[in-house]
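**Student:** When you get a sec, could you give me coordinates for this:
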Amino acid sequence: TPCSSMPGPLCQGVPSAIQSHGAAKPVSQLRAATTGSAGLDLIMQQDTEFTLPGEVHVVETQAKGPLPAGMVGHVLPRSHAGRKGFFVIPGVIDPDYQGIIKVQVWTNLPQTLPRDQSVAQLILVPYSVPGAVQQERGDAGFGSTLIGLTTTVTGTQNTLYYIWTDGMDCTTQQVSQMTPKLGGEMSDYAGG
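**Tutor:** Reported below is the predicted structural model:
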């Protein structure tokens, strides 16, 4: 750490985990806290003040993309976050994301999430997506690559399909035929 080579009052009482943090580092340079840690701690970049119960803040961390090739990042809460009153909204970081990794945090109490605190962790998991759409990726996040889904309606009936993938194969199954009714409620469309 920077303080390990600087004796004296400047670094006294400052935990080594905090001394070594600063500007955002690429995920490839982050290290797990222990040899048995499943995730990488995401350290907050700045103090975040929650003044109203239920507020959600998008908080920048001291980590940035891209992720290692073939890996996707799952943002999850650290086990102590809930005890401190901070709740992390889980998210996914794509491997080609280039920007600072951000975490969505909310609390039900007015309080401050201090800089250099870690309430979230990044768990790297191998993934495979066959036939992905080719498009440029930058530092935009939170739905920036969302591709709209459309349904083709012919005649007076609309067929509902359930589509899922296991990462290798995509499976489609017809669930029901729906006949729209003018002025009807949504429940009128369930299998009608």
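
**Student:** For the rest of this, base every contact and every neighbour count on C-alpha atoms.
**Tutor:** OK.

**Student:** looking at this, Ile18 is in a helix?
**Tutor:** Yes. Under DSSP: H, G, I helix; E, B strand; the rest coil, Ile18 sits within a helix.

**Student:** neighbours of it, just the number please.
**Tutor:** Neighbour count of Ile18, defined by other Cα atoms under 10 Å: 13.

**Student:** same question, Pro126
**Tutor:** 10.

**Student:** ok, now Cys170?
**Tutor:** Other residues close to Cys170 by other Cα under 10 Å number 10.

**Student:** which SSE is the nearest residue to it once chain neighbours are set aside in?
**Tutor:** Nearest in space to Cys170, with sequence neighbours left out and distances taken as Cα to Cα, 6 or more residues apart in numbering, is Trp164 at 5.9 Å. Per DSSP states H and E, Trp164 falls inside strand 158-165.

**Student:** So the residue nearest to Cys170 is in contact with Gln174, correct?
**Tutor:** No. Using Cα atoms under 8 Å, Trp164 makes no contact with Gln174, being 11.9 Å away.

**Student:** Let me know the distance separating the residue lying closest to Pro126 once chain neighbours are set aside from Val125.
**Tutor:** Spatial nearest neighbour of Pro126, chain neighbours left out: Met71 (4.4 Å); criterion: Cα to Cα, 6+ apart. Going from Met71 to Val125 by Cα to Cα, to the nearest Å gives 5 Å.

**Student:** and if you look at Tyr162?
**Tutor:** 26 Å.

**Student:** Now for Val58, how many residues are close by?
**Tutor:** Val58 has 14 nearby residues by other Cα under 10 Å.

**Student:** Wait, it touches Ile100, no?
**Tutor:** No. Counting by Cα under 8 Å, no contact exists between Val58 and Ile100, whose distance comes to 11.4 Å.

**Student:** More neighbours: which of Met71 and Val125?
**Tutor:** Neighbours per residue (other Cα under 10 Å) separate Met71 from Val125, with Met71 holding more: 18 against 11.

**Student:** so how far does stretch 60-76 reach from one end to the other?
**Tutor:** Start-to-end, stretch 60-76 (Cα to Cα) is 15 Å.

**Student:** Another for comparison:
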Amino acid sequence: MILYINACVRKNSRTNELALDLLKKLGGEFTERKLDALNLKPHSCESLIYEGEQIAQGNLNDKCFEYAREFAAADTIVIAAPFWDFSFPALLKTYIENIYTIGIVCKYGAQGVMGLCKAKKLYYVVTSGGNFDPRFSFDYIKELCTTQFGIPNVELIKAENLDIDGADVQKILDEAKGKIII
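**Tutor:** So this is what the prediction gives:
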């Protein structure tokens, strides 16, 4: 199963356009989670207590873990997140908080954290108006997925400098699409 995590909120998102091209090349059906439609909330004291109780009781089938189970079961994951304010949209961080569940996406063992996710590859798709700096977005996702979730291959797909005066936006997007090799 291909899981598409869409953190794009604009109707004609360039990031979404690039991600849809990738998904077409991957082939087959995919499940899309449009983050602005999920009504996810950042963790609160109450939600952390509730989730902790469910984990302690071994109740990992609770509805609060629905997206974590889906993420862990995916064969391939595509995250589309525009480069905003030198990072990714807060919706994506909120999603990560909601899926990061011990016993579903990872577990603690004698050697530390062990990833439990089935995916062998995660694609991180991003567009930016200026130069893209991966340190505060892609690098975080890559480190999280490889060291915590057990996803061995994390690939960056990007189109940058889209808003620079005189930029040929469609040409830049088309060149980025041309670099996608599955």
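
**Student:** Can you calculate the TM-score here?
**Tutor:** Put the two chains on top of each other and the TM-score (TM-score structural alignment, normalised by the length of structure 2) is 0.26; 92 aligned residues with a Cα RMSD of 6.0 Å.

**Student:** which parts of stretch 21-28 of structure 2 are buried?
**Tutor:** Within stretch 21-28 of structure 2, the residues scored as buried using 16 or more other Cα atoms under 10 Å are Asp21, Leu22, Leu23.

**Student:** of those, closest to Phe138 of structure 2?
**Tutor:** Of all those, the one with the least separation from Phe138 of structure 2 (Cα to Cα) is Leu22, at 17.0 Å.

**Student:** I'd like to know how far that closest one sits from Thr15 of structure 2.
**Tutor:** If you go by Cα to Cα, the gap between Leu22 of structure 2 and Thr15 of structure 2 works out to 11 Å.

**Student:** Assumed Ile96 of structure 2 was part of a helix.
**Tutor:** Yes. Counting by three-state DSSP, one finds Ile96 of structure 2 located in a helix.

**Student:** Strands of structure 2, residue ranges please.
**Tutor:** 2-6, 30-34, 76-80, 106-109, 112-115, 121-127, 153-159 (DSSP state E).

**Student:** List the residues that contact the residue nearest to Cys170 of structure 1.
**Tutor:** Cys170, Thr171, Thr172 (Cα atoms under 8 Å, 6 or more residues apart in numbering).

**Student:** same thing with Tyr161 of structure 1?
**Tutor:** So Tyr161 of structure 1 contacts Thr172, Gln173, Gln174, Val175, Ser176 (Cα under 8 Å, 6+ apart).

**Student:** ok, the first one touching Leu160?
**Tutor:** No. Counting by Cα under 8 Å, Thr172 of structure 1 does not reach Leu160; the two are 10.3 Å apart.

**Student:** Mind checking which of these two has more residues around it?
**Tutor:** Between Thr172 of structure 1 and Leu160, counted using other Cα under 10 Å, Leu160 has the larger neighbour count: 15 against 10.

**Student:** Please report the distance of the more buried one from Cys170 of structure 1.
**Tutor:** Distance from Leu160 of structure 1 to Cys170 of structure 1, by Cα to Cα: 16 Å.

**Student:** one step back: among the contacts of Tyr161 of structure 1, which ones are in strands?
**Tutor:** Checking the contacts of Tyr161 of structure 1 against DSSP E, those in strands are Thr172, Gln173, Gln174, Val175, Ser176.

**Student:** Out of the residues you listed, give me the one that has the most neighbours.
**Tutor:** These, ranked by neighbours (other Cα under 10 Å): first place Ser176, 15 neighbours.

**Student:** Val88 of structure 1: neighbour count?
**Tutor:** Neighbours of Val88 of structure 1 using other Cα under 10 Å come to 21.

**Student:** helices or strands next to the helix or strand hosting it in the packing?
**Tutor:** Secondary structure assignment for Val88 of structure 1, by DSSP H and E: strand 86-89. Helices and strands touching strand 86-89 of structure 1, by 3 or more Cα pairs under 8 Å, 6 or more residues apart in numbering; DSSP states H and E, are strand 71-77, strand 100-107, strand 118-126.

**Student:** one more time with 6 Å
**Tutor:** strand 100-107 (3 or more Cα pairs under 6 Å, 6 or more residues apart in numbering; DSSP states H and E).

**Student:** was I right about Lys107 of structure 2 contacting Ile55?
**Tutor:** No. Contact criterion Cα atoms under 6 Å: Lys107 of structure 2 and Ile55 do not qualify, at 11.4 Å.

**Student:** Which one's more surrounded, the two?
**Tutor:** When Lys107 of structure 2 and Ile55 are compared for neighbours, Ile55 comes out ahead with 18 against 15, by other Cα under 10 Å.

**Student:** how near is Gln173 of structure 1 to Asn158 of structure 1?
**Tutor:** Per Cα to Cα, Gln173 of structure 1 is found 14 Å from Asn158 of structure 1.

**Student:** How many residues are close by Val72 of structure 1?
**Tutor:** The burial count for Val72 of structure 1: 22, using other Cα under 10 Å.

**Student:** and if you look at Gly115 of structure 2?
**Tutor:** 22.

**Student:** thought it was touching Cys106?
**Tutor:** Yes. With contact defined as Cα under 6 Å, Gly115 of structure 2 and Cys106 form a contacting pair (4.2 Å).

**Student:** Fine by me, thanks again.
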